[in-house]
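**Q** Quick one: sequence and predicted model below, then my questions.
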Amino acid sequence: MKVHHIGYLVKNISKTEKKFLELGYEVESPTKFDEIRNIDIEFLVNGDYRVELIEPKGEESPMYPLLKRYKNTPYHLCYEVENIDEAIAELQDKHYTVIQEPNIAPCIEGKKVAFLNNISMGIIELVEM
């Protein structure tokens, strides 16, 4: 699987964006609101690396408890897959647990995404390309 992006949980996208820009990143797509997850998302790139900044927009966001616990931090890797259902089945055989079923990602061109967790790996995201 190819890495699509690193998900970076933040308290304030605009403040964090400035720090990434200082490190040579460029805005790939400006901040958009994901109403499904109640978060703002922005993608930045630096060469072949893509970072997704994620800002929860309130306590009802599923990302809010993670932000409260870990503060600003990378928290998932996203991998590109051809068939999300097949990839999920393969990963479940390898002891990954689905923590968010496949759903549309408005900020990734409406592609399907799913989130899984493994006790030794942590959270990963799959995006169906």
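**A** Okay, I see it.
**Q** use CA for all of it now, contacts and neighbours both
**A** OK.
**Q** And for E90, the neighbour number?
**A** Burial of E90 is recorded as 12 neighbouring residues (other Cα atoms under 10 Å).
**Q** Assign it to helix, strand or coil.
**A** Under DSSP: H, G, I helix; E, B strand; the rest coil, E90 falls in the helix class.
**Q** Also the one 5 residues further on?
**A** For H95, the assignment made with three-state DSSP gives coil.
**Q** and it, how many neighbours does it have?
**A** The number of residues packed around H95, counting by other Cα under 10 Å, is 13.
**Q** And A105, by the same measure?
**A** A105 has 17 neighbouring residues, counting by other Cα under 10 Å.
**Q** Tell me where the protein has strands.
**A** In the chain, strands defined by DSSP state E lie at 2-9, 26-34, 39-46, 49-56, 73-81, 97-105, 111-118, 122-128, listed in chain order.
**Q** adding another structure so you can compare the two:
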Amino acid sequence: MFARIDHVGIAVEDLDAAIALYESTYGMELVYREAVIDQGVDAVLLDVGENHVELLSPLGPDTPVGKFLARKGPGMHHIAYQVPDIERALADLKAAGMRLIDEEFRIGIRGSHVAFLHPASTGGVLTEIVQPVDH
């Protein structure tokens, strides 16, 4: 079902400072930046081989990432796995008894189709599934 790791999401308080750290210290290349209004984040993708690190900065304190930062501080937010057919993956995961945060996909960064699985059914890890959209 999962084709590969798509990205690892990291919640940050200062997006520009985090970008500078990942570019200068880790040598990662910033390849995309977008404010994803529906999810309440300013997000960037940095390349790591064929995968990405996604840095997420909240657009406000009442957004999911804003609340995460208030509770836990900066750090690992989620892991995302790429799927070829998100609707099929959601149906299969639901049939397997997984608790879904999103019953239907929503639009994520770069227009991708995304959905989240509840950490209560994934061993405590917020898990995202992603079906990229061809550009």
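**A** Okay, I see it. Just so you know, these numbers come straight off a predicted model, no measurement behind them.
**Q** For K15 of structure 1, which of the strands of structure 1 is the nearest?
**A** strand 49-56 (10.8 Å; Cα to Cα).
**Q** Quick one: average offset of that closest one versus structure 2, please.
**A** In this overlay with structure 2, the average offset of strand 49-56 of structure 1 from its partner residues is 0.9 Å by mean Cα distance after the TM-score superposition for structure 1.
**Q** now that strand against strand 39-46, angle please.
**A** 160 degrees (axes from the mean of the first three to the mean of the last three Cα atoms, to 10 degrees).
**Q** Residues in contact with strand 49-56 of structure 1: which ones?
**A** By Cα atoms under 8 Å, 6 or more residues apart in numbering, the surrounding residues in contact with strand 49-56 of structure 1 are 4-13, 17, 38-45, 62-64, 67.
**Q** Tell me which of the strands of structure 1 sits most buried.
**A** Ranked by mean neighbour count under mean count of other Cα atoms under 10 Å, the strands of structure 1 are led by strand 49-56, which reaches a mean of 23.
**Q** re the thing from before, could I get the strands of structure 1 as CSV with distance to A87 of structure 1?
**A** Compiled in CSV, these are given as follows (distance: least, Cα to Cα, whole Å):
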stretch, distance to A87 of structure 1
strand 2-9, 13
strand 26-34, 24
strand 39-46, 24
strand 49-56, 22
strand 73-81, 7
strand 97-105, 11
strand 111-118, 10
strand 122-128, 8
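**Q** burial measure for M129 of structure 1, as a count.
**A** Each residue near M129 of structure 1 was counted by other Cα under 10 Å, and the total is 14.
**Q** how close does it sit to C107 of structure 1?
**A** Taking Cα to Cα, to the nearest Å as the criterion, M129 of structure 1 is separated from C107 of structure 1 by 14 Å.
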